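[1] can't give you the sequence, but here's the structure:
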């Protein structure tokens, strides 16, 4: 059959596009845990929940309206606070799946795939109706100001009702950025120390990463090199920072703790000044280097840095910024000018070097959080939920010191 010359020219190009599309789809699907694994975890959650319900007939339960579809650390910080609130009021926490956007806008992943500690002695929402009949369930809405919200919610949950469903979203952005969060910190850091635990998959990958990248996992371990962790938040963050500057937003969640204000790299954040907000939210390379300088001058033995970044196929410029930063960190002349007694950085590792195996991509962001948590020094972004999650784990779960944290 005769084909027009234009079609004969386009056919090889079309074939290449199809082959490339199949290749990208194959890489995407193979890089993530199988749905079979997640189905197994969901079934295990249901089985453990039913066992708990059978063995604790007199338990009281609470189900919260949960944030849906935000980034992992936004969801995680809320889940941890909900779990903490349930424990404070002697209620069984009814947990829900994580909405995992990398798989799709409405993709659900079992919570135990990420945070095993929250699911212990808790109940999956999938069997909530087996524990709580409509007659046993009270629906409440909590409409109070941020200052009294936490204590008022505790009063409501301390009621005698067997099951309570909180229908409104109580831990909204305004509350999480307010000083009301400071009153929670004392009990929350104890909660983290006692109850926080990653899933076994995350713990395994993090241990492998420390070994392969030769990073010392904590101050008492002699294996690997002590290191600085830097959160280089770029990607789509520039537009977000412009919005925050226009709205005169301050730092979020645990970055607002009074104990951390000396950790803010000068000049201090001025929420009334949009330029100040953008400077802290989307810091220049020079500002990032200056913040690293201030930590390394006081700890001249630190000559390894791990950079947490969000470089991806749809954010390729992040890699360019990272390698520009890496070149500056390894520059001997610059290190001398900056007063680094031990010379420049000898090794720079980053998110792209974390030794993920097939089927482990869903856990990449949590492994980076754990690597930053275990670093000797952390340089993070006070507007980022990932950085503030690291801050909470370092200060709360691990009893770390504010002096070992710098907020850009």
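    Yes, it's here. Owing to the predicted nature of the structure, the values given are computational and were not obtained by experimental measurement.
[2] Every contact and neighbour count from this point should use C-alpha atoms.
    OK.
[3] remind me, longest helix of this structure?
    The helix that spans the most residues within the chain, counting by DSSP state H, is helix 5-31.
[4] which is the next helix or strand following that helix?
    helix 35-55 (DSSP states H and E).
[5] which ones are touching the residue nearest the centre of the chain?
    With distances taken as CA atoms, centre = their mean, the residue of the chain nearest its centroid is residue 73 (3.2 Å). Taking CA atoms under 8 Å, 6 or more residues apart in numbering as the contact definition, residue 73 lies against 385-386, 389.
[6] how much space between it and residue 228?
    Separation of residue 73 from residue 228 (CA to CA, to the nearest Å): 21 Å.
[7] try this one side by side with the last:
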């Protein structure tokens, strides 16, 4: 199923299709068809015709239900189709226990599995044309490796070439083990321990079609079918020389991501490479898509192609990762069923788009014990004391459903030094973390270090040595800039707790407005607005403090949707205990709410409760699962109801594109703390507000977030262009958009 199809339940809240005109036309077409059928049927029919029509309708209904549910059940539970194309060797048995020598796993069975899969693909489909990126990143983090694979796979698909994948490689010198932070780690980890789907040639949909490009194969099999004398080599300089030869203006070093893609497609379609069976990007050469592109907004031009590519459309997670999740699901599941809900944690209206339900069926890996016995699931002694897995809501185990979590990506370890380096370089957020709809809430502007004259003015005018003028942040020194970077990049426990509170406040406003719009008849919007204009009355206002309390609601409340906090991190247990205490203590303050007009940084405007704070360190992982734990973290974060990432992280970037692909709202994709609101100036708020309204108005006239809760720096007389206006009252903001009534939200009175 195409991931570009918006949900039928909430077409207005998940406008995944970027072409809004095409989406509106489709809706009108559906209404016209319904109307025509309504008028075609006669009002009375002879009995014999009625029986025939009734029988036909029953037959059609049966066929429809069979095709829908049968296909769904087949995709989720049946393995008959899978047996037609999967390798003869099943997925490796999971080695749960650490061997006596205590060494990390080498994953030999997984490497053999990948070879078997690739050989089976060639047996079924024949040998095609392939491209191998021998210059893929090594000796770096998983996020950097993953983003290069994703975009390399995109190029391969666009060039109609099969993608050749390799191990996640730390050392290339042939050793079995490397060292990281004084510990032994596997030098090479096969991708099948982490991923599945298109990247590994394991897409069921592609397997059942005689489609091009060829399905992905493993590097070891590529080397068998492509001896060195049959390989044709290419590098960036070669491609750039060809572009110059054909007088193309494309600069592979500095142009947009889409232009770079087009430039490489032109080079791969040149006479030298057009008929080549085996194309290899030279080892050690410059990457096709490099860190300078990934760290810049230029990469966003590739989003449309990427979102429609088989790489994301047929994405899959390794059975090893899914099994690890299922074994730890009790840590993430709610401790109790929220009141007022029918079976299932979430009501139907909270489901992600149907397009998400396209995850591949996975064989359940067995667990190999030292006595030779194979079992499906082995529970540790600690796990048997926890919730019975059978009592977990089935939707927690459904890979297409969101998890009732607020997920935080908190980098620690050596990342502090990296943050200071980022400050010295003046680096912005990673490119995929700066989409306009994300900047509307969490824009990061690189602070500019003032000149000597400007520094004197700062010292005289501000004790904080920081001023925001227009859209620019001016700081007195590099040390001040590093402090700002530290808040975004390496926050402490107090800053994290404050940021979580801010994000929760925004999420509550978002969900309340979303429910209000969902429950309002379509005809009411225009009629209410028209009546108010005709009568010359003040616009309708709705304030947060007029909402019923969380305890009075019977529908799923925001706190039902965010039951726990999950921290994706490499931090140590002592620091994580400090963060957990800060989060729980901050939520306890909500039992005595402050006035709703106060900003979240001053306290809670409503009652809130966290059932638990779970971290990466709490996961119960086996011997083979621990080295790939970061992938399990990403899997959890990409399903979380709300995600707060690190804007400078490539791993956060991948979670962001996964969440965008699956239709999460921008208010469910956030980033780490900003400087305290008392440093904000009116000009900055003015620009932020205009960007915010413009962005969301262009997305959809029914977007709930177009009336978000603005909290800081509001002053009298601030205009909002043609999109609406602000009341003279500095504690309220009123926004009117076309076809919508105006809504008033209280703000802080700084």
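    Here it is on my side, so go on. Small disclaimer: the values here were computed from a predicted structure and weren't measured.
[8] rewinding a little: show me what the residue nearest to the centre of structure 1 lines up with in structure 2.
    Under the alignment (TM-score structural alignment), residue 73 of structure 1 maps onto residue 143 of structure 2.
[9] how near is its match to residue 293 of structure 2?
    15 Å.
[10] before we move on, what about residue 435 of structure 2?
    Distance, residue 435 of structure 2 to residue 293 of structure 2, by CA to CA: 14 Å.
[11] neighbour count winner among these two?
    More crowded of residue 435 of structure 2 and residue 293, by other CA atoms under 10 Å: residue 293, with 20 against 16.
[12] And for stretch 183-192 of structure 2, what's in contact with it?
    Contacts of stretch 183-192 of structure 2 (CA under 8 Å, 6+ apart): 103-107, 110-111, 114, 166-172, 175-179, 200, 318, 627.
[13] Filter those down to the buried ones.
    104-107, 110-111, 114, 166-171, 177-178, 200, 318, 627 (16 or more other CA atoms under 10 Å).
[14] Is it correct that residue 307 of structure 2 falls within a helix?
    Yes - under DSSP: H, G, I helix; E, B strand; the rest coil, residue 307 of structure 2 sits within a helix.
[15] Tell me the counterpart of it in structure 1.
    In structure 1, residue 307 of structure 2 lands on residue 189 (TM-score structural alignment).
[16] Residue 656 of structure 2: neighbouring residues, count only.
    Applying other CA under 10 Å, we find 27 residues neighbouring residue 656 of structure 2.
[17] Contacts only, for it.
    With contacts defined as CA under 8 Å, 6+ apart, residue 656 of structure 2 is in contact with 432-433, 638, 669.
[18] which residue numbers in structure 1 go with whichever helix in structure 2 runs longest?
    Assignment by DSSP H gives helix 47-76 as the longest helix of structure 2. Alignment note (TM-score structural alignment): helix 47-76 of structure 2 is unmatched in structure 1.
[19] Following that helix in sequence, what is the next regular element?
    Immediately after helix 47-76 of structure 2, counting by DSSP H and E, sits helix 80-83.
[20] Give me the buried positions along that next one.
    Neighbour-count burial for helix 80-83 of structure 2, counted by 16+ other CA under 10 Å, picks out residue 82.
[21] Which residues does it contact?
    For helix 80-83 of structure 2, using CA under 8 Å, 6+ apart, the contacting residues are residue 204.
[22] so where is the next helix or strand after it in structure 1?
    Later in the chain than helix 80-83 of structure 2, the nearest helix or strand by DSSP H and E is strand 94-95. Under TM-score structural alignment, strand 94-95 of structure 2 corresponds to no residues of structure 1.
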